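*Asks:* attaching a predicted model along with its sequence, questions to come.
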Amino acid sequence: MSEPILTLSDVVVAFDALRAVDGVSMTVPRGQRRAIIGPNGAGKTTLFNAIAGMLPPTGGRIAFDGHDVTRLPPHRRAQLGVSRTFQITNLFPRLSVQDNMVLALRGRSPRKFSLFGTPDVDSAEAQQIAGALDAVRIAARADVAVRDLSYGEQRQLEIALSLVTAPRLLLLDEPAAGLSPSERSMVAGIIRSLDRDITVVLIEHDMDLALGLVDLVTCMFEGRVLVEQPPDEIRRNKQVQEVYLGRPRHA
């Protein structure tokens, strides 16, 4: 097995008496595609927020690439190579696709204060931006205002924003949410084509989509890890069927 890039040890995230994440331990090898699934309220997004630094764990330890990042804020984790998308698009609608990409790239650059005024993109930055837009198949839309993109294209742009900073760990929070079947297929193709230098952990409610993209599945229930198995075994797992899909009416 590859050396782990992400290790969670007994991670707890509590809100008063409620343990939204209740002692989760998980090891993600470099280059792996991992899905985190489970019913609403299982703690998936809270766990994502803890990994990304949006919520400090109440207990436990999070390590990224050998660094203890348990108490690091999101921008420090981003500097180490952690990037994430959100369930709801988080874009600047009046700006062009290109300008959104410049903002994302400069946010982690010593040139971040050059955001004010007309952005002057150097050749290296232009290459990074073009590569990320090409990876998500919207390079031809670089000069279009974000508000004029379709919803599916906006989701593609969000992935590009995460890729432009050359992450080593990409956290995708429901990347296909709200998309049509053809758009879902497009997003699946984008994720499938990502270089294995990028480790991908995703939350996705569409079971067929998620299981078709990953090497291993972590199923959560009531803040805990219920089971970790490859996709084919998850499909047949009775516990997963009961907690994720619901018990049959005749059972």
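*Replies:* Looks like it arrived, so ask away.

*Asks:* going forward, measure contacts and count neighbours with C-alpha atoms only.
*Replies:* Noted.

*Asks:* now E242: how far from D173?
*Replies:* Counting by Cα to Cα, to the nearest Å, the gap from E242 to D173 is 23 Å.

*Asks:* those two: which has the busier surroundings?
*Replies:* For E242 and D173, the more surrounded residue by other Cα atoms under 10 Å is D173, and the numbers stand at 22 against 11.

*Asks:* and the helices in the stretch 101-250 of the chain, which stretches?
*Replies:* 123-135, 151-163, 181-193, 207-211, 231-236, 238-240 (DSSP state H, counting those that start in this stretch).

*Asks:* what helices and strands are in contact with the fourth one?
*Replies:* Put plainly, it is helix 207-211. For helix 207-211, the elements it packs on are strand 33-37, judged by 3 or more Cα pairs under 8 Å, 6 or more residues apart in numbering; DSSP states H and E.

*Asks:* mind running it again at 10 Å?
*Replies:* strand 33-37, helix 181-193, helix 231-236 (3 or more Cα pairs under 10 Å, 6 or more residues apart in numbering; DSSP states H and E).

*Asks:* likewise the shortest one?
*Replies:* In this structure, helix 238-240 makes packing contacts with strand 216-221, strand 224-229, judged by 3+ Cα pairs under 10 Å, 6+ apart.

*Asks:* and the contacts of that helix?
*Replies:* The contact list for helix 238-240, computed with Cα atoms under 10 Å, 6 or more residues apart in numbering, reads 37-39, 219-221, 226-227, 233-234, 244-247.

*Asks:* hmm, back to that, most neighbours per residue, which of the helices and strands packed on helix 238-240?
*Replies:* Highest mean neighbour count of the helices and strands packed on helix 238-240: strand 216-221, a mean of 22 (counted as mean count of other Cα atoms under 10 Å).

*Asks:* what about versus this one:
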Amino acid sequence: MHGEATRLPTAPKKRDKVSDPVLILDNVVVAFGALKAVKDISLTVKSGERRAIIGPNGAGKTTLFNAITGVHMPTSGRVTFNGVDVSRKSAHVRTRLGMSRTFQITNLFPTLTVSQNMQLALMGTSSRKFSLLGSAEPTDDDQERIDDALGLSKLRERAGAEVRDLSYGEQRQLEMAMALVSKPKLLLLDEPAAGLSPAERVIVTDIVQSLPRDLTVILIEHDMDLVLKLVDWVTCLNNGEFLAEGSPDSISKDQKVQDVYLGKARDHA
């Protein structure tokens, strides 16, 4: 209409990919019968963030990991990964979408070589595992992924060794390499330094610190000195419930966390 200013379309705002949330938990509950192991947990993890989940034994940390990765479906609440509601999706689907994790207990094939374990891990995330045809040898792209993941995990020189000949620390490194070979967007590490010697803990620390910053990492770990070096943000659980959240420095000074966890964790370190 004559005399009216023409309204131009507004350009969409550019999204800050660094700060976009890669994972959102909305009132997640995991119950086993009458027992609620995880009670109404909500949190948001930004892309590229390093997050620790801490708390005393029985706090619900691994159960929460299982709900995130699809090992257990949440009893209620929502898990959103990269904008997709994955609350009812299987662990395999979540892996295909870009989640990867390690477990407290190593789950390797001891009579196979490091490279063969890596190849099986990679095939497990691709449609090739359903095919009875074709070569079992890795493609050039597969081999590049295997080499890259072993390099990140400081195991490239052990590629030809049988897993049973690896030290326990090297087996933990291999489990991390197997979690990295699919090039995930989100890596969950469940007590990566558990049972390791001080020297082996240094290696794990170096590996996590060297991971690409566009890879989001959430870890459970009882070694608080290690945790406070590695992460940007800490969430503390107690009896399945949210207790506190903040920067490593603020969490280390939080009286509630001190009372229920940090003092005990350091006493038993």
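*Replies:* Ah, there it is. Computed from a predicted structure; not experimentally measured.

*Asks:* re the thing from before, what's the most buried one of the helices and strands packed on helix 207-211 of structure 1?
*Replies:* Neighbour counts (mean count of other Cα under 10 Å) averaged over each of those peak at strand 33-37, with a mean of 24.

*Asks:* quick one: it to strand 216-221, angle?
*Replies:* 20 degrees (axes from the mean of the first three to the mean of the last three Cα atoms, to 10 degrees).

*Asks:* please pull up the equivalent of Q173 of structure 2 in structure 1.
*Replies:* Under the alignment (TM-score structural alignment), Q173 of structure 2 maps onto Q156 of structure 1.

*Asks:* neighbours of the nearest residue to its match once chain neighbours are set aside, how many?
*Replies:* Spatial nearest neighbour of Q156 of structure 1, chain neighbours left out: V136 (5.7 Å); criterion: Cα to Cα, 6 or more residues apart in numbering. Neighbourhood size, V136 of structure 1 [other Cα under 10 Å]: 24.

*Asks:* next: N90 of structure 1.
*Replies:* N90 of structure 1, neighbours per other Cα under 10 Å, totals 12.

*Asks:* alignment lookup: it to structure 2.
*Replies:* Under TM-score structural alignment, N90 of structure 1 pairs with N107 in structure 2.

*Asks:* now do the contacts for the equivalent of S25 of structure 1 over in structure 2.
*Replies:* Counting by TM-score structural alignment, S25 of structure 1 corresponds to S42 in structure 2. Counting by Cα under 10 Å, 6+ apart, S42 of structure 2 touches I24, L25, D26, N27, V28, V29, G77, R78, V79, E241, F242.

*Asks:* same question for V12 of structure 1.
*Replies:* 19-25, 46-47, 50, 56-61, 223-224 are the contacts of V12 of structure 1 under Cα under 10 Å, 6+ apart.

*Asks:* could you flag which of those residues are buried?
*Replies:* With burial judged by 16 or more other Cα atoms under 10 Å, the buried subset of those is 19-25, 46-47, 50, 56-61, 223-224.

*Asks:* picking up where we left off before, can I get the helices and strands packed on helix 207-211 of structure 1 in JSON lines with distance to V82 of structure 1?
*Replies:* Putting these into JSON lines (distance: least, Cα to Cα, whole Å) gives the following:
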{"stretch": "strand 33-37", "distance to V82 of structure 1": "15"}
{"stretch": "helix 181-193", "distance to V82 of structure 1": "16"}
{"stretch": "helix 231-236", "distance to V82 of structure 1": "25"}
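
*Asks:* could you measure from C236 of structure 2 over to I220 of structure 2?
*Replies:* Taking Cα to Cα, one finds C236 of structure 2 at 10 Å from I220 of structure 2.

*Asks:* what touches both of these two?
*Replies:* Joint contacts of C236 of structure 2 and I220 (Cα under 10 Å, 6+ apart) are A52, I53, I54, G55, K61.

*Asks:* what's the closest of those residues to E200 of structure 2?
*Replies:* Distance to E200 of structure 2, by Cα to Cα, is smallest for A52 among the shared contacts of C236 and I220 of structure 2, at 19.6 Å.

*Asks:* shouldn't A135 of structure 1 be in contact with S193?
*Replies:* Yes - using Cα atoms under 10 Å, A135 of structure 1 is in contact with S193, at 8.0 Å.

*Asks:* what residue in structure 2 is paired with P230 of structure 1?
*Replies:* Per TM-score structural alignment, P230 of structure 1 is aligned with S247.

*Asks:* for the equivalent of K185 of structure 2 over in structure 1, which residues are in contact?
*Replies:* Counting by TM-score structural alignment, K185 of structure 2 lines up with R168 in structure 1. Shown in contact with R168 of structure 1 (Cα under 10 Å, 6+ apart): 5, 30-31, 64-65, 78, 80-83, 196-200.

*Asks:* which of these still touch in structure 2?
*Replies:* Contacts from these that recur in structure 2, judged by both residues aligned by TM-score structural alignment, their matches' Cα atoms under 10 Å, are 5, 30-31, 64-65, 78, 80-83, 197-200.

*Asks:* buried subset of those?
*Replies:* 5, 30-31, 64-65, 78, 80-83, 198-200.

*Asks:* nearest to G189 of structure 1 among the residues you listed?
*Replies:* V200 (13.8 Å).

*Asks:* aligned against structure 2, show me the partner of the closest one.
*Replies:* V200 of structure 1 maps onto V217 in structure 2, by TM-score structural alignment.

*Asks:* my read is that its match contacts V45, right?
*Replies:* Yes - the criterion here is Cα under 10 Å, and V217 of structure 2 meets it with V45 at 9.2 Å.

*Asks:* tell me which element the match of S25 of structure 1 falls in.
*Replies:* strand 35-46 (DSSP states H and E).

*Asks:* how close does that strand sit to structure 1?
*Replies:* Its aligned residues in structure 1 lie a mean 0.4 Å from strand 35-46 of structure 2 after superposition (mean Cα distance after the TM-score superposition for structure 1).

*Asks:* which residue lines up with M118 of structure 2 in structure 1?
*Replies:* So M118 of structure 2 corresponds to M101, using TM-score structural alignment.

*Asks:* would you agree that match is in contact with I129?
*Replies:* Yes - taking Cα under 10 Å as the definition, M101 of structure 1 is a contact partner of I129 at 6.4 Å.

*Asks:* spit out the residues that contact those two alike.
*Replies:* A142, A160, L161, L163, V164, T165.

*Asks:* the last one and I129 of structure 1, how far apart?
*Replies:* The reference is to T165 of structure 1. 9 Å.

*Asks:* those two: who's more crowded?
*Replies:* I129 (27 against 24).
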